[in-house]
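>>> Sequence and predicted model, in that order:
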Amino acid sequence: MTANHTPHATRERVIDMETVGRRRTMKADRIAPLLTAGDPLADAVIAEFDLYGPEARRALDAGLRKGLARLDERPPEAVAALLKQVETTPDWVDPLMLHRGDVVSLSVPPLWFGLCSITSALVHACASPAGARQLIRTDRPTPTISRRLVETGVWARQTVRPGGLLRGGPGYVATVEVRLRHARLRAASLTDWNMGAPGLPIGQLDMARTWLGFTLIAFEALAAVGIDITGEEEHHLYRYWSYVAHLLGLDESLYKDVADHADARRLKDLLDAVTAAPDDGPRAATAALVGAQAHTTAHAPGAILPEEQLRDLLHGVLRRSLGNLAADRLGIPGVPAATDLMPLISTVNRQARYWQTFSPASAQAARRQAAEEPGPGPGPEPIAVVLPLGIALQRGTSVHRSATPTA
């Protein structure tokens, strides 16, 4: 990490300290250090992997699945420290919440979870030039983008499933693996990163963008297709994903006060204030993400829309969820009114969700039907269609519609 660094022609990040200083949620003296903050525990594990080789890797794998106390031999120091941190469950975590899983994300039908949640989350992450640079590292970005879509979808479903984040569960293990992948990317990037420019690659602020992608950004995209959630569901969502942030190694100050979409928007505004405007990298990454998702969905079993229409649909979702100004900066084209399917889709989804949550009986029937349908992926994975909270969402219950930003 002390090797010489090749300067970049342009700065990877910019920071408006005056704007940040006016934020009530986090002052400039707090956000500035996070520009160059990584994840010391995970970074140290990567160093031990390089030093000890497969022995350290096997120790971590065993520790994640069995627990630190059940290992036959004491693992290397950094591996032990990371295991101790992820096994220390914060006192605000409700064990029943982990057994239920992310009940809000599980309420989203698999098709829309993939099209809206996964795509918009990755587009938001790569809207930062620093993030896009990590996503497109070759002259042939399409295979990398397609693989990232699949990997992200698998991780997200493992993370939200009931019991997925319990110690040793698939989401628990996969989330720590994502954390270590970030650390590996940081280590690789530092060999040619301009350390004089603010912004560590895949550091705390990039991880915060990723976290917002699967909370605020994903559900603004879902709202664009008529899948709204209530204020109570927002609180469930952020409580669950706060624990995901803990496992990802995110600085607690970035997420501890985020309890709903309004709080998340304030954090997003703060991150946007310290992030450079999109350049050719984010625009290329966005186009590749949309193209790969449209291609994959159009060729999936049971597909009902051709690739071109799916691409238009994704453009419409992203423009409504990100706002016209941000969409223009990312090169996301508008959709002609004559071919825009969004009004019809949002109406159908909103009506379907209303009847599915009309009464406890209808909600139970919808969950039972969804459980019999395999989700997308390598094997059957039932995904509920409505919120499995045991809460009667009676007719006339007010639904908080996530605001869609405009230019």
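Great, that's in hand.
>>> C-alpha from now on. contacts and neighbour counts both.
Noted.
>>> Skipping its backbone neighbours, what lies nearest the most centrally placed residue in the chain in space?
For the chain, the residue nearest the mean C-alpha position is residue 214 (3.5 Å; C-alpha atoms, centre = their mean). Nearest residue to residue 214, sequence neighbours excluded (C-alpha to C-alpha, 6 or more residues apart in numbering): residue 121, at 5.6 Å.
>>> For the residue nearest to the centre of the chain, list the residues it contacts.
Residues near residue 214 by C-alpha atoms under 8 Å, 6 or more residues apart in numbering: 117, 118, 121.
>>> Could you report the separation of it from residue 240?
For residue 214, the distance to residue 240 equals 11 Å [C-alpha to C-alpha, to the nearest Å].
>>> Below is an additional structure, to be compared with the one above:
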Amino acid sequence: MTDTTVPTRPGVPTSLRRVDDARRRFGAFAETYLDAMWDGDPPADAFVADVPRLGHGRAMRLLRTACREGIDAVPDAPDSLRALFAQLDDVPGWLDAERIDHDSRHVARYTRQSGIVLGAASLVSGYANSAASRPLEMTGRYVENAGARTIEVASWLAAVSGPGGLDRFGEGFELTVRVRVIHALVRADLLRRPAWDLPAWGLPISQAYLAYTLVEFALIPMRGMRAIGAPFRPHERAASYARWRYLGHLLGIRADLLPVDEADQERLEEIYLLTRPPVDEFCRELVASINREFLVAEIEGLLPPALRGSVGRGAPAVVHGLERLFLGDEISDELAIPRTRVTGALRVVGPVLGAVHAALDRVPATLAPRAALGRRYQRVQEERLRRTWGVEHDLVDASPAGGRPHPARGDA
């Protein structure tokens, strides 16, 4: 099966809950969202359908050349690749990359906090959905490789969020396009597997769940940063939503699902949370894996020695406290995240730190030096993480062979 837009919808995926409530609350948008459960990414899916004929290695080389030099530099490009880049190179009139960069120029001052929020809020929030997280289970990409995948995501985010991160021939553009094709490769692979329950889960990496990833990387992080005392200023928040609107366009998200601003992201989050399939044991194992294999070790290294305690008390309690702060008790209970008094302490400390940082932010002369320190910390931290976890590649399509095969490498 290579056509990953289902022509005859089987109905609402059976794993979804409270669908009638969603229709009452969201009206026409509910139908758009539910319909998107059956849509993939036609341009990227068409290119992936050509990969067996081209050969995986050659197809990915053609893709990289088109990213780095333009589609005209690929004289033997298949029609599917030309169609994909016709869409990618059609820059929306609403994009103002220069303003986004200008308004984001000091956000790196909160680099330390953003790393915590990425792991304990952005990534974990997606695991409270047994259908959306199923591709990770079936490709073995997280339980077996929590550290590597977290570094891959962080590296992509750093590339797209820094100065020039949206430039057509920049690293961020190429990585985003490759993420899009990785999604299509995984989608095609899972649709060939009898274990993929299409009526229950909808299309793998559907438009509906793909759109929600923008919430994971914009709305949820900004809310999490505010909770731990690192609030962004209004123009910085607006720039983040504008950045992720364009990245969503590059990722192939449908225009009628693509959130424009904070209100759109909030609406998308509300319908997602209302209808999400229930947590299952794999969701809980995903969270346990990222905690055990990555977050606890990282927090252990950040805590002052006096606060570390034993491995069983200090860092795990902080990680669980952060997750409960970010996710709330309902989802945390479903994910079996232990309760800890740290959550209450964070709720007290966060506003105090927020007031201190907001006062600093009102002194313009502090912004550039703090941002420079944040960028330096980011570089040092990435180098350390890569050494610690033995990661030399950028994305999974470039990861070394060995272990469980993965469709993005062409060895599945």
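Now that the structure is in, tell me what you want to look at. Computed from a prediction, not measured in an experiment: that's the story for all the values here.
>>> Which helix in the second structure has the most residues?
Determined from DSSP state H, the single longest helix within the second structure is helix 364-389.
>>> Go ahead and measure how far that helix is from the middle of the chain.
The chain centroid and the centroid of helix 364-389 of the second structure are separated by 21 Å under C-alpha atoms, centre = their mean, to the nearest Å.
>>> buried residues in it?
Across helix 364-389 of the second structure, burial judged by 16 or more other C-alpha atoms under 10 Å covers 367, 370, 371, 372, 374, 375, 377, 378, 385, 386.
>>> The third one is in contact with residue 112, isn't it?
No. The pair formed by residue 371 of the second structure and residue 112 falls short of the contact definition of C-alpha atoms under 8 Å, at 11.0 Å.
>>> Quick check: neighbours shared by these two?
Common contacts of residue 371 of the second structure and residue 112 (C-alpha under 8 Å, 6+ apart): none found.
>>> Any idea how far apart the tips of stretch 131-151 of the second structure sit?
From its first residue to its last, stretch 131-151 of the second structure covers 24 Å (C-alpha to C-alpha).
>>> next one: stretch 326-344 of the first structure
End-to-end distance for stretch 326-344 of the first structure: 24 Å, by C-alpha to C-alpha.
>>> who touches that stretch?
Counting by C-alpha under 8 Å, 6+ apart, residues outside stretch 326-344 of the first structure touching it are 127, 224-225, 277-279, 282-283, 286-287, 312-313, 315-319, 407.
>>> Likewise for stretch 310-323 of the first structure?
By C-alpha under 8 Å, 6+ apart, stretch 310-323 of the first structure touches 115-116, 120, 217, 220-221, 223-225, 290-291, 294, 297-298, 326-327, 332-335, 340-342, 404-407.
>>> Just the ones of those residues in helices?
Filtering the contacts of stretch 310-323 of the first structure for membership in helices, criterion DSSP H, returns 120, 220-221, 223-224, 290-291, 294, 297-298, 326-327, 342.
>>> out of the residues you listed, which is most surrounded?
Of all these, the highest neighbour tally under other C-alpha atoms under 10 Å goes to residue 221, namely 31 neighbours.
>>> Map it across to the second structure for me.
Aligned by TM-score structural alignment, residue 221 of the first structure pairs with residue 224 of the second structure.
>>> and its match, what is it in contact with?
Going by C-alpha under 8 Å, 6+ apart, residue 224 of the second structure touches 117, 121, 326.
>>> any idea what the first one aligns with in the first structure?
The one in question is residue 117 of the second structure. Counting by TM-score structural alignment, the partner of residue 117 of the second structure is residue 116.
>>> Its match contacts residue 223, correct?
No. Assessed by C-alpha under 8 Å, residue 116 of the first structure is found out of contact with residue 223, at 9.4 Å.
>>> sorry, back to before: ok, the buried residues of helix 364-389 of the second structure vs residue 251 of the second structure, which is closest?
Nearest to residue 251 of the second structure, judged by C-alpha to C-alpha, of the buried residues of helix 364-389 of the second structure is residue 378 at 24.9 Å.
>>> Tell me how far the closest one lies from residue 384 of the second structure.
10 Å.
>>> now do residue 71 of the second structure
From residue 71 of the second structure to residue 384 of the second structure the distance is 36 Å (C-alpha to C-alpha).
>>> and if you look at residue 360 of the second structure?
Distance from residue 360 of the second structure to residue 384 of the second structure, by C-alpha to C-alpha: 29 Å.
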